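**Q** what would the 3D arrangement of this be:
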Amino acid sequence: MLYWLMKYVLLGPVLRLLWPMKVVGLENVPDSGGAILAGNHIAVADSFFMPLYVKRKVTFPAKQEYFTEKGIKGRLKKWFFLGVGQFPIDRSGGSAAQAALDTAIRLVRAGHLLGIYPEGTRSPDGRLYKGKTGVARIALESGGVVVPVAVLGTDKVNPIGSKMWRPRRLEVRFGKPLDFSRYEGLSGDRFVERSITDEIMYALMELSGQEYVDIYAARAKELADAEAGGIRPAVPTQAASGREAGRLPETKAG
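**A** As a prediction, the model looks like this:
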């Protein structure tokens, strides 16, 4: 109830009015059944705009800190993030990471739409980074199809570090669903999971036109921080243009 109130009465109409959006390929989102909306991640605002025109509820995992702040501000923040369809995950690693995966798998198996960012964190510079294989594990164990989603323009609306959102026309592109049922029973095979993840990232690269970088976004942030501190990065990046698919890791396995 809270989600639909936020989407159609409180927040949604304001977003539609102030940030007009072009939506392409909405028919690729299944009308029913569990599925995964796998998106690029260039701004915090992505989670607000990506599901705005999707008729079904989209549930996103979000860092636990959004839900645990003390006081009135913390309670309001928790209410807000629950209202926009987000659920808390502990990103501290180990069993916490597995618990987050289990929750996501359970949601898709139960017929929900799960929103997820395979990069694991926001892009530090607008490029598309290597995907983490959790999205593949969720797809394999839930049986849900993966719909790649590219959001364009939110990095200008909500630049990193900005306090206020800026006016800007946006675009959201929903790609054709990716069915990985051919890998049924192979969950846990790291080569299969990497192949699936790379196929998803290839689709996102094609949809968004972003430059692809074959390292994790979190690692890119570490390298940038080290360079800013006067430490020479030890690991080079391997980049490819969004239109130079041959540089992306092979995705056509099986």
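**Q** rest of the way, CA atoms for contacts and neighbours
**A** OK.
**Q** helices or strands up against the longest helix along the chain?
**A** The residue-count maximum for a helix in the chain (DSSP state H) belongs to helix 190-208. Secondary-structure packing of helix 190-208 (3 or more C-alpha pairs under 8 Å, 6 or more residues apart in numbering; DSSP states H and E): helix 134-142, strand 145-152.
**Q** please generate a structure for the following sequence too, so the two can be compared:
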Amino acid sequence: MSIQSITRMILTPLSQVAFRPSVEGREHVPPAGPVILAANHLSFLDSFIIPLMTPRPVAFLAKAEYFTGTGFKGRLVRELMTGLEAIPVQRGGHRAAQESLELALGVLERGGAFGIHPEGSRSRDGRLYRGRTGVAWLALASGAPVVPVAVLGTDRIQPVGATLPRPGRVTIRFGAPLRFAPQPGISVGRARRQATDDIMAAIQALSGQQTADDFNDLSLTP
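**A** Just a heads-up that it's a prediction; the model follows:
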């Protein structure tokens, strides 16, 4: 049995007790084949909760520092990230961002599920920020459907700056898959922007969050 399977077996029942998750629309996640899960981002906890509540393994990108920590906490985070199939990446700059997308594309080309937060970083005020077009780059390059996901309650369980989560209630909503394809006569940049805006609108319809007209500041949240 793989470490990923063992991790899910251990953490899934624990999360059921600690967070009493309510999961809606699980049937929208294809049981096989490439799929992109595009979710809002309110807490560090999001990238743990979504894979545990999704009916198939989901890979997320995670900053490389999560895999290099020391002491008990560092080892714990590293084991959790490995067990949840997180992919370590270096942050910062266009090259790092492109390399991250290419790693994600590899997951999809192998028929896997990949999770992404189009806002790029956690919202510090609860609003839903504009999506960055990496999610559309993936969708158009892979042809994979995009399942919008809303996670609610994780910002109260583990807000920005909190060391450990506390018990609470979480809701996860999966929306109907969206599909995107290149459109004749429309530039690549415009197609990516439109697809990203459509994805964010679907996430907002699930989450009910107030929207922000600008992008989240990636420098504010680690």
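**Q** related to what we said a few turns ago, and of the helices and strands packed on helix 190-208 of the first structure, who's closest to residue 127 of the first structure?
**A** Nearest to residue 127 of the first structure among those is strand 145-152; the distance by C-alpha to C-alpha comes to 11.6 Å.
**Q** what is the distance between that closest one and the centre of its chain?
**A** Strand 145-152 of the first structure sits 8 Å away from the centroid of its parent chain (C-alpha atoms, centre = their mean, to the nearest Å).
**Q** and it against the second structure, how far off on average?
**A** Average distance, strand 145-152 of the first structure versus aligned residues of the second structure after superposition (mean C-alpha distance after the TM-score superposition for the first structure): 0.3 Å.
**Q** quick check: next helix or strand after that strand?
**A** helix 154-157 (DSSP states H and E).
**Q** what sits up against the helix or strand following that next one?
**A** Counting by DSSP H and E, the next helix or strand C-terminal to helix 154-157 of the first structure is strand 170-174. For strand 170-174 of the first structure, contacts defined as C-alpha atoms under 8 Å, 6 or more residues apart in numbering pick out 19-26, 28-29, 50, 147-154, 207-208.
**Q** try stretch 204-222 of the second structure
**A** Applying C-alpha under 8 Å, 6+ apart, the contact partners of stretch 204-222 of the second structure are 119-124, 126-132, 149-152, 160, 173-175.
**Q** ok, back up a step: any quick PyMOL command for the buried ones out of the contacts of strand 170-174 of the first structure?
**A** One line in PyMOL is enough to select the buried ones among those; burial here means 16 or more other C-alpha atoms under 10 Å:
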select buried, resi 19+21+23+26+29+50+147+148+149+150+151+152+153+154+207+208
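**Q** so what's the residue nearest the centre of the second structure closest to, chain neighbours aside?
**A** Centroid-nearest residue in the second structure: residue 116, 3.5 Å away (criterion: C-alpha atoms, centre = their mean). Leaving aside its sequence neighbours, residue 116 of the second structure sits nearest to residue 38 (C-alpha to C-alpha, 6 or more residues apart in numbering; 5.1 Å).
**Q** do the same with residue 78 of the second structure
**A** Residue 78 of the second structure's closest residue in space is residue 67 (C-alpha to C-alpha, 6+ apart), at 4.7 Å.
**Q** confirm residue 38 of the second structure sits in a strand?
**A** Yes. Assigned with DSSP: H, G, I helix; E, B strand; the rest coil, residue 38 of the second structure falls within a strand.
**Q** burial check on residue 141 of the second structure, number of neighbours?
**A** Residues lying near residue 141 of the second structure (other C-alpha atoms under 10 Å) number 16.
**Q** of all the helices and strands packed on helix 190-208 of the first structure, which one is nearest residue 77 of the first structure?
**A** Among these, the nearest to residue 77 of the first structure by C-alpha to C-alpha is strand 145-152 (24.1 Å).
**Q** and that closest one, what does it pack against?
**A** strand 35-39, strand 170-174, helix 190-208.
**Q** now do 10 Å
**A** On a contact count with 3 or more C-alpha pairs under 10 Å, 6 or more residues apart in numbering; DSSP states H and E, strand 145-152 of the first structure meets strand 21-24, strand 35-39, helix 46-49, strand 113-116, helix 134-142, strand 170-174, helix 190-208.
**Q** so what's residue 110 of the first structure up against?
**A** 33-35, 104, 142 (C-alpha atoms under 10 Å, 6 or more residues apart in numbering).
**Q** corresponding residue for it in the second structure?
**A** With TM-score structural alignment as the criterion, residue 110 of the first structure lines up with residue 110 in the second structure.
**Q** residue 109 of the first structure against residue 145, yeah?
**A** No. Assessed by C-alpha atoms under 10 Å, residue 109 of the first structure is found out of contact with residue 145, at 11.0 Å.
**Q** what touches both of the two?
**A** With C-alpha under 10 Å, 6+ apart as the test, residue 109 of the first structure and residue 145 both reach 33-35, 138-139.
**Q** switch those over to JSON lines; also include neighbour count and distance to residue 73 of the first structure.
**A** JSON lines is the format used below for those (neighbours: other C-alpha atoms under 10 Å; distance: C-alpha to C-alpha, whole Å):
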{"residue": "33", "neighbour count": "13", "distance to residue 73 of the first structure": "36"}
{"residue": "34", "neighbour count": "22", "distance to residue 73 of the first structure": "34"}
{"residue": "35", "neighbour count": "29", "distance to residue 73 of the first structure": "33"}
{"residue": "138", "neighbour count": "27", "distance to residue 73 of the first structure": "33"}
{"residue": "139", "neighbour count": "29", "distance to residue 73 of the first structure": "36"}
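**Q** so what does the helix or strand encompassing residue 14 of the second structure touch, helix or strand wise?
**A** In this structure, residue 14 of the second structure sits in helix 3-19 according to DSSP H and E. Other helices and strands packing on helix 3-19 of the second structure, by 3+ C-alpha pairs under 10 Å, 6+ apart, are helix 46-53, helix 71-83, helix 154-157.
**Q** go through it and flag the buried ones.
**A** Per 16+ other C-alpha under 10 Å, helix 3-19 of the second structure contains these buried residues: 4, 7-8, 11, 15-16, 19.
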